[in-house]
Every structure is written in structure tokens, then in C-alpha cells.
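Student: Prediction below, plus the sequence it came from.
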Amino acid sequence: MAATLTSTARRGYGLGSVATGSFGTVPGLLLLPYLTDRLGIAAGLAGLIVFLPKAWDVVLNPVAGRISDRSTHPGGRRRPFLIWSGTALAVAFVLLFNGPTSPSGLAATWVVVTFIVCASAYAFFQVPYVAMPAEMTDDYDERTRLMTWRVAILALAILVSGGLSPMIRDALGPQWGYRGVGLFVGALILLGTLGVWRGTRDTPMSRAATAGGSVADQLRVVAASPPFRTLLLVFVLQALATGAMLAGVDYVARVLLGGGAASTVLFLCFVAPALLVTPLWQRVGEARGKRTGYLWGSVLLLVGAAATLATVRVGLAAAALSVAVVGIGYAACQMFPLAMLPDVAAADTAATGEDRAGTYTGVWTAGETLGLAIGPFLYAAVLTIGGYVSSTDAGARQPDSAQLAIALGFTVVPAVLVAVSLVFLRRYRLDVEVAR
């Protein structure tokens, strides 16, 4: 295992985030509006449809991790999973938005089935992908540099997929808009898949012995790790917050800010700061430690979300500024936990001599998936309580209670979740000396 990675390896690994960023963003941003305002499905049922396939991943991800842990493929323990599952994900995503569109049980069933296929393929891509850093380098700071590349490319992928998808939808109109989104994002997923497959082909990987026992045995070992439990709980709570905010962007833009380019502006302000501040967060991590950087970023995420409750009432410019603060914090809340997870897995391997990185990342991605799934479900529940009117008529008038629900779900709910996560983050104790 190399201590210092080449720039080619860093960039190659980071390209996988084109696939994870595109799939992780666009369904959270547009699938709920697609169900409520294109297919005419009630908000509560739509939230359940978005949630169920993700809930399946919570079960599947640890299994995918264990399967990749046991892989003896000559092409590597993790990499062969990337090309096959990434290609399957790209095809399934195209089908997701290219099914029946008349309000009916058939349309809802199509979305559920294709989204489950997407979620299953994604599990076998994401879990091996997230496990790779622990096997690519044994250097604490090198993992931070690797995650800097990943998060920067992730931000660009989210920016492109999430920023352009609403524009493609609006430009192509109600009949072909979402179909165009499916084709566009499917192509991005395939691009990321091929990029990470080729970019990491010459990177040596560690080959520690595979840990024995069943999936249940390995899950018990992972659950017994205090730093992992703490880090996972923090990340899941923040994934909940992120999922709720992503689900709310389109509603806030259309109903509260007058539509037009507001959705794209808010999304750009949420994601674009990461392109600028991720290298700065890397310096913070190297100078003050990853935990400190994670704490600072979480505070910014909380403050920005809470402030947006006020700024969204002022107008688009003010809302964009507070959402940009959220974006600065979001960059840290992506980079640092992803750099800390390999530390936990590597510390376990150093202590036991056995590799269960896939099991760690399987549980991790299951938690992340659950958070990102419950986030839109939670947002849909807030809309339901507020009396949101689902309609295929984009100009349908929403009552004052629904407008308040749109604002609260986008601001106060995420802020409370991040505040709770900070309580647990302060308990994380795996420092540089232990990680080394």
C-alpha cells in the first residue's frame, strides 16, 4: 500500500464521484416534484415511494460490503464491482424517468420498481468505492488529500447534474423534460464509472486477510467500535438534514421565490462554494485536525440553514447568500467524515490484521442512504401537515399553511438535525496518533 498517491490516482478515484454525486443528487432534488407535480401523486404517498427503495439499500449495503470484502477477483477486491454496477445504474436511471406519465398505479409502480433497481446497482458501486481509500494508502493526511479531490469533483458533479437537470426539464417541457433528465444523468453516471475504473487501474491496493465470520458477525464487530458508532450517527443526522434541504429546493424556488431561475440559483449556491473552499478545509484539517474542521463546518451548516428561514422571506438574493453559507459548511461535512471513515477502518485492520473495510463502508453507506431517504420523506410529511396541494397544474395555488411548511422543512428541520449531530460529534476521539 502506497503512503503517497500519484495525482493520477487521486483524480481517478475522485472521478467516481461523478456517478455517486449525480445519482445522490438528482432523485433527491427532482423525484419528489416529479411524483407530486408530474404524476399527480399525493405528497405523503410520493414521499413513501421515494423512501422505500432507499430503505431497501439499508439492508443491501452491508451485504454488498461483505461480498466485496470476500472478493478474490484478479482485477482487485473492489474495482470489478465498479464497472458492472455503474453501467447497470446508468441504464436503470434512464428508465426511471422514461416510464408511464399518466396519473395511475402503473406510473407509481414503474417508479418504485426502477428506483429499487437503481438503488441495488448503486449499493454495489458505492460500497466498494467508499471502501477503496482505506486500501489505497496508509497515510492519515494522504486520505484527507484524496478526499479533497473526491469532494471537489463531487461538488462539480452535483453542480452540473443538479444545476442543469431542472433547466433541462424546463427547457424540454412537461412531456419530455423529465425524460431528458433521465438520459442526461444516465450519461453522467456512465462517465464517472468509466473514469474511476480507468483512473485507479495502476494503483496498488492492500491485501490484508479477509475477516472471517458471517455478515451478522462482522456487523457486531463494527457496531462495537465507539469511534465508528459516533461518526456514523453524526453523518446520518446530517444526511437527514441534507436530504430535507435538497427535497425542498424546487418547492422553495417555485412557491416562495417565484420560480424561473430560482431553483438553479439556490442549488448553485448550495454546491458551488465547495469548489472554492474544499482546499481551505483541507488546510484546516491538516493544521487543526479533522474533527475540528468537521465541527466548524457543521456550525456553518446549522447557522446558514437557520438564517434561511428569514432570508427566504426577503427574496432570492438574500436567500442565495444564506444558502451559500450552508454550502461552505456542507463542503466540510462531506470531506471530513469521508476522510475519517478510512481512519476508523484502517485502525481496525491494524489492530486485528483483518480487512473489514467493506463491512464498515457497507454500514456507513446504508446509514447515509437511510438519512438521504428519510430526509425527503420527512420533508413530504411536513408538506402533508401543511396541506400542500399536489397537482399536475404547475400554477396551482398553495395555502398559507403549505407555504409555511415549505419554508420550515427547508430551514428549521435541517438546522435542528445538525444541532443534535454536534452533540455527538464532540465525543469523537480517534485522533491522528491512533489513526497512524
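Tutor: Thanks, I have the structure now.
Student: Only C-alpha atoms from now on, for both contacts and neighbour counts.
Tutor: Will do.
Student: which other residues reach stretch 264-275?
Tutor: Under the criterion C-alpha atoms under 8 Å, 6 or more residues apart in numbering, residues 151-152, 155-156, 158-159, 162-164, 166-167, 249, 253, 319-321, 323-328, 330-331 lie in contact with stretch 264-275.
Student: just the buried members of the residues you listed?
Tutor: Among those, those scoring as buried are 151-152, 155-156, 158-159, 162-164, 166-167, 249, 253, 319-321, 323-328, 330-331 (criterion: 16 or more other C-alpha atoms under 10 Å).
Student: Filter those down to just the ones in strands.
Tutor: Secondary structure from DSSP state E places none of those in strands.
Student: Please flag which of those residues sit within helices.
Tutor: Per DSSP state H, helices hold the following members of the buried ones among the contacts of stretch 264-275: 151-152, 155-156, 158-159, 162-164, 166-167, 249, 319-321, 323-328, 330-331.
Student: got the buried residues for stretch 400-412?
Tutor: Residues of stretch 400-412 classed as buried by neighbour count (16+ other C-alpha under 10 Å): 402-412.
Student: Would you convert these into JSON lines that also reports distance to residue 272?
Tutor: Written out in JSON lines, the entries for those read as follows (distance: C-alpha to C-alpha, whole Å):
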{"residue": "402", "distance to residue 272": "29"}
{"residue": "403", "distance to residue 272": "27"}
{"residue": "404", "distance to residue 272": "27"}
{"residue": "405", "distance to residue 272": "26"}
{"residue": "406", "distance to residue 272": "23"}
{"residue": "407", "distance to residue 272": "22"}
{"residue": "408", "distance to residue 272": "24"}
{"residue": "409", "distance to residue 272": "22"}
{"residue": "410", "distance to residue 272": "19"}
{"residue": "411", "distance to residue 272": "19"}
{"residue": "412", "distance to residue 272": "22"}
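Student: ok, second structure coming up, stack it against the first:
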Amino acid sequence: MALSAGVRRGYALGSVATGTFGTVPGLLLLPYLTDDLGVAAGVAGVLVLVPKGWDVVLNPIAGRISDRSGVRRPFLLYAGVAVAVTFALMFAGPQAPPALAGGYVALLFLACATAYAFFQVPYNAMPAEMTTDVDERTRMMTWRVAVLAVAILLSGATAPLVVEAFGYPAMGAYVGVLLLLGTVGAYLGTRGVPPAGRVAASGSLATQLRLVGANANFRHLLVAFIIQALAIGSILAGVTYVAGHLITEPAAATILFAAFVGPALLVTPLWERVALRHGKRAGYLVSSAVLALGSLTLLSTASGSAPAAYVGAGITGIGYAGTQVFPLAMLPDVAGEDARLSGVNRIGVFTGVWTAAETLGLALGPGLYALILQLGGYLPSTAGVEVTQPASALTAIAVGVSVVPAVLVAASLFWLRRYALDEHPAQERSTDGG
């Protein structure tokens, strides 16, 4: 079934929320803890990781709940509002002592991540139920990733500027507004889309998780994606450190972020053409290779050369766009195929496991980067206090955004090459090119 352009765009608006939430904490939460609240890098990495680790448990449960509810859209509104409010509060807590301030951030991040699970899981489950046409799903994901790129560019480029001009509490409120706009937009934009009508799967959650885990294509796709999420999380966490310690040009963090995300606005439609002509798996492999190459070129940040860093970020961004389009289009194919063959609805469980893995990967990325900083001897500081970092810490800053992510992406190709479900039966393909 072909969807109207309005529905595709309406669904894609949810990426304003997912892109913003997936970007800003990874970009600013770790520096907020280490450089504003005076929390040690290793401890800060744990504080960022623990709330996300909770989501690994919660997301499949959220998927199961949304499966049994029979509807997805109401979750978008109620959970989205809760995400916006708790995010704003997360950056409006006490500034000292470091233990109290860090504990407050961890608790609010836990609440925010909990609410986000009940937004993200139903949101990711919707494409498999909105259409059975695999090409239509690719078109949906093209719109979604285009909006995602805009959201990442907007939030990632402007949030540091708001911090610099007005401080972290103002940034939290600003980002909260962006989150609210995305959730309301997706809720209103998908009005009139009928539910799938499949019967929710019976049995315990553990039984459904075993059935989902037994799906080889899902398993291979999931492992590849989580490894790449870990790599991207490490890159995002390092942008502020690269801009602050290696490239000292004004607005370097904003320019780096724009160079990383900006190309996605141009190349996402090209990646869609690759999928329609050569298949999603082939496109995912090629874009992953570009992402690994781009990541490796970011080692140039160690020299302090701003132009080289911006070029490297641009190459990385081209690959990143494809590694978002293809897996997001392949996930509903796998979940929809399972529903088609079984006649029952486990789509929420599939997406719950998927978003749990994505959340863990993106959370482990800053945690991994924090570990690299700790091993490099990075020195924490408090607001207004200048600290001279040792040469080993500067090397760690560069390696954490380049060599480590490149190795991770290269490793993910082992699992991606084993994915075999590239196309669905002919009757599920588009007949009108819609």
C-alpha cells in the first residue's frame, strides 16, 4: 500500500525528537559533567551509561505493552511530552558539590530515558504496520532520515551555541521545545492511518524475546547496527573535546557538526536510489565502508588542521546518512515478514529489542570515549577554571573520534554480510512507484 506524501512527512517529523534526543546528550552531557560540574571522566561515563542500560531492559517491555495495546500513536504524545519536560529539568539542577550534581543528572536522565523508550519503540514499530510495501518503507525512511539530518544539524549545531551564550539550563529548555515539536508533529501527522489489524502474540515476554532472537536476519542486522551505534556515539561524544582542545577556531564545534550532518541532506535521496536499484543490504555495506573511511580521516584532528577535520567530518557524514536509511528500512522488513508468516504481531518486541540495542550502543559510545580519555590522562575541571591537558590526553581525544570508530564499523561488516533478507515477495513490492 502506497502512503500519501503527507503521511510520510508527518511520520518523519518524529525524527525531530529522535534526532535531537539521540544527539544532544551524546554531544553535551559528558562535557557538562566533566567540565561544568567537576565530575571525573570515568565516573561521568558511568553516570551517562547507567540510565541507558536501564533502557536495554525497558525497551522490549515497552514494545510488548504497545503490541498489546493495539495502538501506537497515543504513546507518541504522552511519552514525548514527558521526554521534553525531564530533559529540560536534567540541566537545571544543583551545580555543587560534584557528587550531588552528578547524582541529580543521573536520576533525571534515567527518568528521561524511561519516557523516551515509550516514545521511540512505538514510533519505530509503526512503519511495519503502516504499509507492507518494502519500497514504500524505503521512501518513508528517506523522509525520516532527511528530517533526522535536519534535526541533528539544528540541535547539534545550536545547542552548544545556546550553552555558550546562556548556559546549560537555557539549553535544556531550548532542546525541550524541540523535543515537544517533534512529538506533537508525529502524532498529528499520522492521523487517519489505520492499525495493522494483526493479533498480538500470546505467551510471555521471555517467549517472544526467544522467538525474535531466533530470527537470524534480525540477529545479524541488530549486531551490525549496535556496533555502528557504538562507533557513532564515540564520534558524537568527541566533537566538543576536539573543538575545545584540538581545533581552537571560533564555533569549531558547530562547524564540525554541520560538516558531519549537512551532507546527509544531499545524499540521502541518492542512498534511496541505491536501495531501489541494488538492494538495501548492498547499500548498507557501501555506506558502512564510507563511514569507516570517513572516521579514519578524522585522525587529522590531531594536527589541529580545521580544514582537514571538516573534510573528514563531511566524508563521515555521507556514510552516516546511508547507515541510517538502510537499517531503518530493513528493520520493518524483518518484523513485517515475521508477522506475515506467523499471523501474529511481534513488531513491538522486534522494535523494542532494536531500540534497546541502539540506545545501549549510543550510550556505550560516550562511555567508551570517556574510558579513552581516562586512559589518556584527561583532567576534569569546573566551570570557569582553565586546565592544561597533557599530550596523551590530546592524542586520546583524536583517536577516540577516528581510529576506534573506524575499527568498530569495519568489524560490523562481518555480521552485515550474513544478512540474507534483502527483498520481499513480489506481491509486497510497489506497483505504482508511489
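Tutor: Looks like it arrived, so ask away. Computed from a prediction, not measured in an experiment: that's the story for all the values here.
Student: what's the TM between chain one and chain two?
Tutor: Superposed pair, TM-score by TM-score structural alignment, normalised by the length of structure 2: 0.97. Supporting alignment: 426 aligned residues with a C-alpha RMSD of 1.1 Å.
Student: so who does the aligned partner of residue 413 of structure 1 in structure 2 touch?
Tutor: In structure 2, the position corresponding to residue 413 of structure 1 is occupied by residue 404, as judged by TM-score structural alignment. By C-alpha under 8 Å, 6+ apart, the contact list for residue 404 of structure 2 reads residue 231.
Student: let's see 10 Å
Tutor: By C-alpha atoms under 10 Å, 6 or more residues apart in numbering, the contact set of residue 404 of structure 2 is 230-231, 234-235, 292, 295-296, 368-369, 372, 398.
Student: which of these sit farthest apart?
Tutor: 292 and 372 (18.9 Å; C-alpha to C-alpha).
Student: The two: which has the busier surroundings?
Tutor: Comparing residue 292 of structure 2 with residue 372 by neighbour count (other C-alpha atoms under 10 Å), the higher total belongs to residue 292, at 26 against 22.
Student: Which element, helix or strand, includes that one?
Tutor: Here residue 292 of structure 2 is covered by helix 280-297, with elements defined by DSSP states H and E.
Student: same check, this time on residue 365 of structure 2
Tutor: Assignment of secondary structure by DSSP H and E places residue 365 of structure 2 within helix 347-375.
Student: mind listing what's buried in that helix?
Tutor: Judged by neighbour count using 16+ other C-alpha under 10 Å, the buried positions of helix 347-375 of structure 2 are 347-374.
Student: which residues of structure 1 does it align to?
Tutor: Residue correspondence for helix 347-375 of structure 2 in structure 1, counting by TM-score structural alignment: residues 357-385.
Student: go on, stretch 41-59 of structure 2?
Tutor: Stretch 41-59 of structure 2 falls opposite residues 43-61 of structure 1 when the two are matched by TM-score structural alignment.
Student: after superposition, how close is the matching stretch to structure 2?
Tutor: Between stretch 43-61 of structure 1 and its aligned partner residues in structure 2, the average distance after superposition works out to 0.3 Å, using mean C-alpha distance after the TM-score superposition for structure 1.
Student: next one: that stretch to chain centre, how far?
Tutor: Here stretch 43-61 of structure 1 shows a centroid-to-chain-centroid distance of 15 Å under the convention C-alpha atoms, centre = their mean, to the nearest Å.
Student: same deal with stretch 136-147 of structure 1?
Tutor: The gap between the average C-alpha position of stretch 136-147 of structure 1 and the chain average comes to 21 Å, counting by C-alpha atoms, centre = their mean.
Student: residues in structure 2 aligned with it?
Tutor: Using TM-score structural alignment, stretch 136-147 of structure 1 pairs with 130-141 in structure 2.
Student: who's in contact with residue 186 of structure 2?
Tutor: Taking C-alpha under 10 Å, 6+ apart, we find residue 186 of structure 2 in contact with 7-17, 73, 76-77, 80, 123.
Student: try it again with 8 Å
Tutor: The contact partners of residue 186 of structure 2, by C-alpha under 8 Å, 6+ apart, come to 10-14, 76.
Student: Go through those and say which is closest to residue 23 of structure 2.
Tutor: The nearest member of these to residue 23 of structure 2, counting by C-alpha to C-alpha, is residue 14 at 14.2 Å.
Student: mean offset of stretch 337-344 of structure 1 relative to structure 2 (after superposition)
Tutor: Compared with structure 2 after fitting, stretch 337-344 of structure 1 deviates on average by 0.2 Å (mean C-alpha distance after the TM-score superposition for structure 1).
Student: That stretch aligns to what range in structure 2?
Tutor: Counting by TM-score structural alignment, stretch 337-344 of structure 1 lines up with residues 327-334 of structure 2.
Student: Structure 1: which residue goes with residue 284 of structure 2?
Tutor: Structural alignment places residue 284 of structure 2 opposite residue 294 in structure 1 (criterion: TM-score structural alignment).
Student: measure that match to residue 301 of structure 1 for me?
Tutor: When distances are taken as C-alpha to C-alpha, to the nearest Å, residue 294 of structure 1 and residue 301 of structure 1 turn out to be 10 Å apart.
Student: Of those two, which one has the most company?
Tutor: In this comparison of residue 294 of structure 1 against residue 301, neighbours counted by other C-alpha under 10 Å, the higher total goes to residue 301 at 30 against 26.
Student: So residue 270 of structure 1 belongs to a helix, correct?
Tutor: Yes: when DSSP: H, G, I helix; E, B strand; the rest coil is applied, residue 270 of structure 1 is found to be in a helix.
Student: Counterpart of it over in structure 2?
Tutor: Under the alignment (TM-score structural alignment), residue 270 of structure 1 pairs with residue 260 of structure 2.
Student: which one is the aligned partner of residue 86 of structure 1 in structure 2 nearest to, not counting chain neighbours?
Tutor: Across the two structures, residue 86 of structure 1 finds its equivalent in residue 80 of structure 2, going by TM-score structural alignment. By the measure of C-alpha to C-alpha, 6 or more residues apart in numbering, the closest residue to residue 80 of structure 2 outside its immediate chain neighbours is residue 183, 5.3 Å from it.
Student: what number of residues lie near residue 165 of structure 2?
Tutor: A count of nearby residues for residue 165 of structure 2, using other C-alpha under 10 Å, gives 11.
Student: and it, what does it touch?
Tutor: Applying C-alpha under 8 Å, 6+ apart, one finds that residue 165 of structure 2 lies in contact with no residue.
Student: Determine the three-state secondary structure at the residue lying closest to residue 372 of structure 2 once chain neighbours are set aside.
Tutor: Of all residues not flanking residue 372 of structure 2 in the chain, residue 396 sits nearest, at 6.0 Å (C-alpha to C-alpha, 6+ apart). Taken by three-state DSSP, the conformation at residue 396 of structure 2 corresponds to helix.
Student: Quick check, residue 396 of structure 2 in contact with residue 371.
Tutor: No: at 9.6 Å, residue 396 of structure 2 and residue 371 do not qualify as touching, with contact defined as C-alpha atoms under 8 Å.
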